[in-house]
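**Q** Predicted model and sequence below, questions to follow.
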Amino acid sequence: MSESTKQNDFPTRRTLLTGATLGAAALAAEAVPRRSFATAKERQSVSLADPVKAYPSAPFHQSLQSWPGLQSKMHPTPDCGEKSYIGSGRLKGRHALITGGDSGIGRAVAIAFAREGADVAINYLPQEESDAKEVIALIKKEGRKAIALPGDLRDEKFCQRLAADAQTQLGGLDCLVNNAGYQHFEDDLLNLTTDQIDQTFKTNVYALLWLTKAAVALMKPGSSIVNTTSVQAYRPSAGLVDYAATKAAISAMTRSLGKQLVPRGIRVNAVAPGPFWTPLETTGAQPADVVSTFGSDIPYKRPGQPVEIVPLYVTLASAESSYATAQIWESTGGMA
């Protein structure tokens, strides 16, 4: 796929609800007017398309970026649902805090939640301000409250303030999406530094625990927490030793917290992505030669786009999944 491939060339997509179970949410390609909410008639009329051919495949002409990277500098631009996600009010009246909400999967979650009726606060690093401003504008366009809360999650005190600030400025906090993550490829254990291990674990594990602890103290029964783990948790790559370990920890914490928080009426689940086209992959998460062929070694022969996984987050966050907790749902393009 050439550099000229643009997001506007991608087909319009939306979610189709077929029941409140694991198979309840499906993503279907559909030609509908570009607006945030589908009509009942449109929800009943689904035009099928081959998902394998729905989005770009390798080779990608993408230069590596310095961490944390910007979505606006990616070629092709990831589809986070800016013009393709159609909501249907499934999170009406909810108040959500999303970490890593400026780009990639977190951006897609923020857009989808707003179009499903939620007020949304996003956390991101100050270096990602330009991407974050776009997300804030998209949330406001839906008539929802949009709160920008930049800061470094590796600071425990900041995590405590973040939860409190989100609750105060949103007028409540009943959904937390722990999505922010750090990943850096290193295929030689002897070169894996303590600094890298520390950054990976503090970003992916410590921050999740700190923020979840602060949020739970503010949440009421019926609230939900959705974590982003990874298929790396149980199918680890040789060059991602520290990252895979953190994702295994997130999976275990999800199952443990999902049980522990039942008496509080708070559900905890996780989504495990396979290869998805996000800024993370362009900032050292993969070697340069892997970035150019990213996703070509799985059955779909392409990476996923953030909008393709976001229905899982919507479903897990919504009251439709009231009986689901301590579960991990995958979206992997056929990886087994």
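**A** Done, it's in.

**Q** C-alpha from now on. contacts and neighbour counts both.
**A** Will do.

**Q** quick one: contacts of the longest helix that the chain contains?
**A** For the chain, the helix with the greatest residue count under DSSP state H is helix 241-260. With Cα atoms under 8 Å, 6 or more residues apart in numbering as the test, helix 241-260 has contacts from 182-184, 186, 197, 200-201, 204-205, 227-230, 232-234, 236-237, 266-270, 325-328.

**Q** Just give me how far that helix sits from the chain centre.
**A** 16 Å (Cα atoms, centre = their mean, to the nearest Å).

**Q** got it, and stretch 187-203?
**A** 23 Å.

**Q** List the buried residues of the longest helix of the chain.
**A** Using 16 or more other Cα atoms under 10 Å as the test for burial, helix 241-260 gives 241-255, 257-258.

**Q** can you pull out the helices in the stretch 1-150 of the chain?
**A** 40-44, 104-115, 129-141 (DSSP state H, counting those that start in this stretch).

**Q** which residues are contacting the second one?
**A** In this case it means helix 104-115. Under the criterion Cα under 8 Å, 6+ apart, residues 36-37, 71, 78, 80-82, 85-89, 91, 96, 98-101, 119-120, 122, 135, 138-139, 142, 144, 179-180, 277-280, 306-307, 309-310, 313-314 lie in contact with helix 104-115.

**Q** take the one below as the second:
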Amino acid sequence: MTDNAEMIHEDGLPGHESQLEPKPEWQPRYSGSGRLAGKVAIITGADSGIGRAVAALYAREGADIAIVYILEDDDAAETKRIVESEGRRAITIKADVGSRKMCSRIVEETLTAFGKVDILVNNAGEQHPDKEITDITEEQLLRTFQTNIFGMFYMVQAVRPHLKSGAAIVNCTSVTMYKGSRELLDYSSTKGAITAFTRSLSENLIEHGIRVNAVAPGPIWTPLNPCGGASEEKLATFGEDTPIGRPGQPNEVAPSFLFLACEDASYMTGQVLHPNGGIIVNG
């Protein structure tokens, strides 16, 4: 684990998974088949929620994992334990993806530990609910964009020289990009940017044999929402407005990240998968 040399500011988000009840379900739902054997993946926001579930599934499929997180040391240590319990190697890197300098360090430490990078999962993100657009402070607006979309640019810029043909990038966008969110104006805006970034980057890198895709989860039970990322009113019925009628679990989203990272998706780039409980979106 690496200590930050710079001050990290975060308003209690994404929160500790270890303190959340009920606990999110991260456990892979099936036996591995070696689809990522010998691969190395960097996963941002991998200490909890969707990131932890992706790390667990990738490890089961044979990948070594660089676990990038911002605050929750205990959650990151638990994700590391989970990866190692699958027989794979793991390192934890405490860093803010909103800093270009730290993103370069993330890649450097991954290369030092594992010698290469095959997969980048841009999953880290933050959200802050506001009922009125006038309630969004300049600091919050800048911070949300810095983490959610600037961080993806910084991570790709840092890792790009080390990605070879056959590598994959998987970005985390959101159902809010497609249907909007009245309380998450800045967050949903960044998710729109992420989708456009995914489509554009896929065209930019395809001639180099690097695929770029995204996953757009619906309401998923992770620390992000109950620890301040959603209003109390929204939490009271969280996920109930989906056709399935409940929030999803992280291990119901992770298979989308696996599919896009492995050779099963060799003919897919610039695309978005939608594990969202049955919400119909176009795109």
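**A** Cool, got the structure. Source: prediction; values computed, not measured.

**Q** What is the corresponding segment of the second structure for the longest helix of the first structure?
**A** Counting by TM-score structural alignment, helix 241-260 of the first structure pairs with residues 185-204 of the second structure.

**Q** What of stretch 306-314 of the first structure?
**A** Going by TM-score structural alignment: stretch 306-314 of the first structure matches residues 250-258.

**Q** try stretch 96-114 of the first structure
**A** Going by TM-score structural alignment, stretch 96-114 of the first structure lines up with residues 41-59 of the second structure.

**Q** Distance across the matching stretch, terminal residue to terminal residue?
**A** The first and last residues of stretch 41-59 of the second structure sit 9 Å apart, counting by Cα to Cα, to the nearest Å.

**Q** how far is it from where the chain is centred?
**A** Counting by Cα atoms, centre = their mean, stretch 41-59 of the second structure is centred 7 Å from the centre of its parent chain.

**Q** ok, and for it, which residues are buried?
**A** 41-59.

**Q** try stretch 273-283 of the second structure
**A** Within stretch 273-283 of the second structure, the residues that qualify as buried by neighbour count (16+ other Cα under 10 Å) are L273, H274, P275, N276, G277.

**Q** for stretch 169-180 of the first structure, same thing?
**A** So stretch 169-180 of the first structure, judged by 16+ other Cα under 10 Å, has buried residues Q169, L170, G172, L173, D174, C175, L176, V177, N178, N179, A180.

**Q** Check stretch 148-159 of the second structure too.
**A** Neighbour counts over stretch 148-159 of the second structure (16+ other Cα under 10 Å) mark N148, I149, F150, G151, M152, F153, Y154, M155, V156, A158, V159 as buried.

**Q** Which stretches in the stretch 151-283 of the second structure count as strands?
**A** Taking DSSP state E, counting those that start in this stretch, the strands of the stretch 151-283 of the second structure run over residues 168-172, 211-215, 272-273.

**Q** how about those in a markdown table, adding distance to E72 of the second structure?
**A** Below are the strands of the stretch 151-283 of the second structure laid out as a markdown table (distance: least, Cα to Cα, whole Å):
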| stretch | distance to E72 of the second structure |
| --- | --- |
| strand 168-172 | 20 |
| strand 211-215 | 24 |
| strand 272-273 | 28 |
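
**Q** what's the closest of those to E232 of the second structure?
**A** Of all the strands of the stretch 151-283 of the second structure, strand 168-172 sits nearest to E232 of the second structure, with 24.5 Å by Cα to Cα.

**Q** now the angle between strand 211-215 and that closest one, please.
**A** Per axes from the mean of the first three to the mean of the last three Cα atoms, to 10 degrees, the angle that strand 168-172 of the second structure makes with strand 211-215 is 20 degrees.

**Q** Much appreciated, bye for now.
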